[in-house]
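[1] Next comes the sequence, and after it the predicted model I'd like to discuss.
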Amino acid sequence: RRMLEKNGACNIDYANVEKRGLRFFSDWFTTVLEVKWRYTFLVFFLSFCFTWVFFALIWWALYAGRKKDDMECIVGVHDFVTALLFSIETQHTIGYGTRSITDECPSGTFILMVQSTIGVMSQCIVTGIVFAKLARPTRRAATVIFSRNAVICEQDGSLSLIFRVGDMRRTQMMGATINAIFIQTRMTVDGDIISYSQKDLPITTLSEDCFFFFAWPIKVMHKITEDSPLWNISAEDLLVADFEIIVVLEAASETTGGGTQVRTSYLPNEIIWGHKLAPLFTKHKDRRSGGSFRIDFSQFDKTEPLETP
């Protein structure tokens, strides 16, 4: 069992939340953004249908087929169907030319103004929600990938936990930061059990820099020192250990400027002792450019045995 799935989804279910539906409804904008597309389209369709039918009933009840002192308020509306068509044409400014309102009824002019205002507002809301839903950070995060396995090997004279992260797009992620969290149930000196205790794992790249230039896939490393929660775990202990390492990458998209977050996790059975990550770079001969570097993503998840104490 894992707290975080490999694709970044939290494996957590909330139960017995008081007034949960009301709380979600109070933040309806975020709720609509988070639901699936089919439910979003259903909500939009029902909302438009409600306004169409609501104003069609008003037009039909007040003016359909009625004349007052030989003054006709609406031309071409004589039953509910024609009133519904007039309501749709009014709200969306279609205007086929067969139905129209006259200047004989001032109240009809006021209702026309109200429906036109509501129609513009509803279309603006729908447009904003669709755009916000399409531009969510999770869409940009779909092209950022982590290596399937992490490895433990000797690096610069000390054991290190190493995994790889890369972006398949040519546009770069700006200001990328990566954090790793070690999660394990532990017991305090007082005998209390803390479920899923969190501890930060200091990480760097192989260049030992905190700045990540994300133009190509990079290897992220955590040195296993005496302060590391992995210090007392051997290769044999790793087979029966119970912990989870959550990795969170945060960056801004060069294309949109919006922030995004990508997450994954590693369980003990996904950490390979005594292996290293396979190299990705090869020199590509190109007569026009004089040669360029090629990144072979088929090697992204592959590991190679390495003698490790």
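    Done, it's in.
[2] From now on I want contacts and neighbour counts done on CA atoms only, so please keep to that.
    Fine.
[3] Would you mark the buried spots in stretch 106-116?
    G108, L112, Q115, S116 (16 or more other C-alpha atoms under 10 Å).
[4] Using the three-state scheme, assign T177.
    The three-state label given to T177 by DSSP: H, G, I helix; E, B strand; the rest coil is strand.
[5] Which positions within the helix or strand containing F293 qualify as buried?
    Here F293, judged by DSSP states H and E, is contained in strand 292-295. Buried residues in strand 292-295, counted by 16+ other C-alpha under 10 Å: I295.
[6] If you count contacts, what does it end up packed against?
    Here strand 292-295 touches strand 281-284, going by 3 or more C-alpha pairs under 8 Å, 6 or more residues apart in numbering; DSSP states H and E.
[7] Below is an additional structure, to be compared with the one above:
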Amino acid sequence: MCGFFQKRFQDWLTARRIRRSRLVTKDGRCNIEFGNVNYSNHFAFIADFWTTFVETRWRFVLLFFIAAFTLSWFIFGLLWYWIARNNEDLQWQNPSEDHTPCVDNVDGLTTSFLYSLETQTTIGYGGRAITPLCPGAVALIIIQSLIGAIINCFMCGIILSKISLPKKRAKTITFSDMAVICPKKGTLCLLIRVANMRKTLMIGSQIYGKLLRTTNTVDGEAIIMDQVNIDFTVDAGKDNLFFVCPLTLYHVIDRSSPFFEMAVDTLHKQEFELVVFLDGTAESTSSSCQVRTSFIPQEIMWGYNFLPIISRSKKGKYKVDFSNFSKVVPMATAHCAYCFHSLKGHHLHSRDGQDNLGFQTIDIPEQHPTDTKM
């Protein structure tokens, strides 16, 4: 029992270390922090206050929403109380029977607050109403109405902007948890699967990647987060993807690829992070969005291939089986890219090589005469 909990704790520590060490998390958030920023630069966030509020967390937006309205009601309530006090409308001032107040039924701090709330929210219960005898009260009700309209527009705009953020649409784009390396169309490729969970298309979709790693120059200088371009494509190209069904993206591992020097027994010993980007425009809202994810060496499986998930029914409809989205099968693959290009048919890698429990692997028969794939 103790060994079981110890293993679970070690696995949790390993997962936590991997999560903290990567630049881009699996859900696309950038794991980076800024230090020693000049204090004067913080005023730039105040100058760009709209973006600052839109990017603020929901809990702070709701807190600011409540505080903005409550404080405005209270501040104007104090002003109405001050006007009533100057006009001797309050109860403790003992106004005469023929006294005409600035605001009917405002004779204390509580009623002043209620009148401020009713004015700014245009409730109008009918119990409290302004009289035309006080010019200051007329001016104050105009000012409060204008400020209340501004607060309403600003807060509603922030909430609508946060709800319609493009990154919310990006949450319906999902990548495979792992990447695989296997032969494809006569060449060795790194494959990643991506799926659009909505039926609406992503217009003008483009896919590309960046390999982040630490390199050393000739002078011995270490370059942290050195970026190398990684080209991804599908059978129909790499730009303007027809993203109506799950796609398998592949990167050709040739002599110009940074993966060319890696092998099945050295891949998981490397230190790099493959960040994959998908840019597109949502068809329903015409808003541009970007989907990001990353893969570290432990999340790349050498010698496996994705299972097909698209088939055609007897009625002629295309069907996507998402139960196979995270399933792979072992595939004979050379131990390294050099072996694949120079020694074809040798050093094949089978299921006994590198394995990863993040994927569910299944065995499939060698012949499928009844399957129809797209």
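    Here it is on my side, so go on. Small disclaimer: the values here were computed from a predicted structure and weren't measured.
[8] Closest one of the buried residues of stretch 106-116 of structure 1 to Q155 of structure 1?
    Distance to Q155 of structure 1 across the buried residues of stretch 106-116 of structure 1 (C-alpha to C-alpha) is lowest for S116, with 68.2 Å.
[9] just the strands in the stretch 1-150 of structure 1 please.
    67-68, 71-72, 74-75, 100-101, 144-146, 150-155 (DSSP state E, counting those that start in this stretch).
[10] residue range for stretch 171-181 of structure 2 in structure 1?
    Using TM-score structural alignment, stretch 171-181 of structure 2 corresponds to residues 142-152 of structure 1.
[11] and S256 of structure 2, what pairs with it in structure 1?
    Checking with TM-score structural alignment, S256 of structure 2 has D227 as its match.
[12] what about its match, helix or strand, and which?
    Going by DSSP H and E, D227 of structure 1 is not in any helix or strand.
[13] Which residues are in contact with it?
    D227 of structure 1 makes no contacts at all, as judged by C-alpha atoms under 8 Å, 6 or more residues apart in numbering.
[14] What's Y63 of structure 1 aligned with over in structure 2?
    Under TM-score structural alignment, Y63 of structure 1 pairs with A84 in structure 2.
[15] hang on, I meant A252 of structure 1
    Match for A252 of structure 1 (TM-score structural alignment): T281.
[16] Now I203 of structure 2. Nearest residue, chain neighbours left out?
    Nearest residue to I203 of structure 2 in three dimensions, chain neighbours excluded: T281, at 5.0 Å (C-alpha to C-alpha, 6 or more residues apart in numbering).
[17] mind listing what the one you found touches?
    M202, I203, G204, S205, S287, S288, C289.
[18] who wins for neighbours among those residues?
    M202 (28 neighbours; other C-alpha atoms under 10 Å).
[19] Can you give me the separation between that one and N240 of structure 2?
    Going from M202 of structure 2 to N240 of structure 2 by C-alpha to C-alpha, to the nearest Å gives 9 Å.
[20] T200 of structure 2 against S286, yeah?
    No: using C-alpha atoms under 8 Å as the test, T200 of structure 2 is too far from S286 to be in contact (11.3 Å).
[21] which of the contacts of T281 of structure 2 are also in contact in structure 1?
    Shared with structure 1 under both residues aligned by TM-score structural alignment, their matches' C-alpha atoms under 8 Å, the contacts from the contacts of T281 of structure 2 are M202, I203, G204, S205, S287, S288, C289.
[22] Was I right to think the last one contacts Q206?
    To tie it back to what came earlier, the one meant is C289 of structure 2. No: using C-alpha under 8 Å as the test, C289 of structure 2 is too far from Q206 to be in contact (11.0 Å).
[23] which neighbours do these two share?
    With C-alpha under 8 Å, 6+ apart, C289 of structure 2 and Q206 have common neighbours D279, G280.
[24] before we move on, which element is the residue nearest to I203 of structure 2 in?
    Here T281 of structure 2 is assigned to strand 272-282, by DSSP H and E.
[25] Which residue is the nearest non-sequential neighbour of the equivalent of P268 of structure 1 over in structure 2?
    Mapped onto structure 2 by TM-score structural alignment, P268 of structure 1 lines up with P297. Spatial nearest neighbour of P297 of structure 2, chain neighbours left out: H268 (4.9 Å); criterion: C-alpha to C-alpha, 6+ apart.
[26] which residue lines up with that neighbour in structure 1?
    H268 of structure 2 maps onto L239 in structure 1, by TM-score structural alignment.
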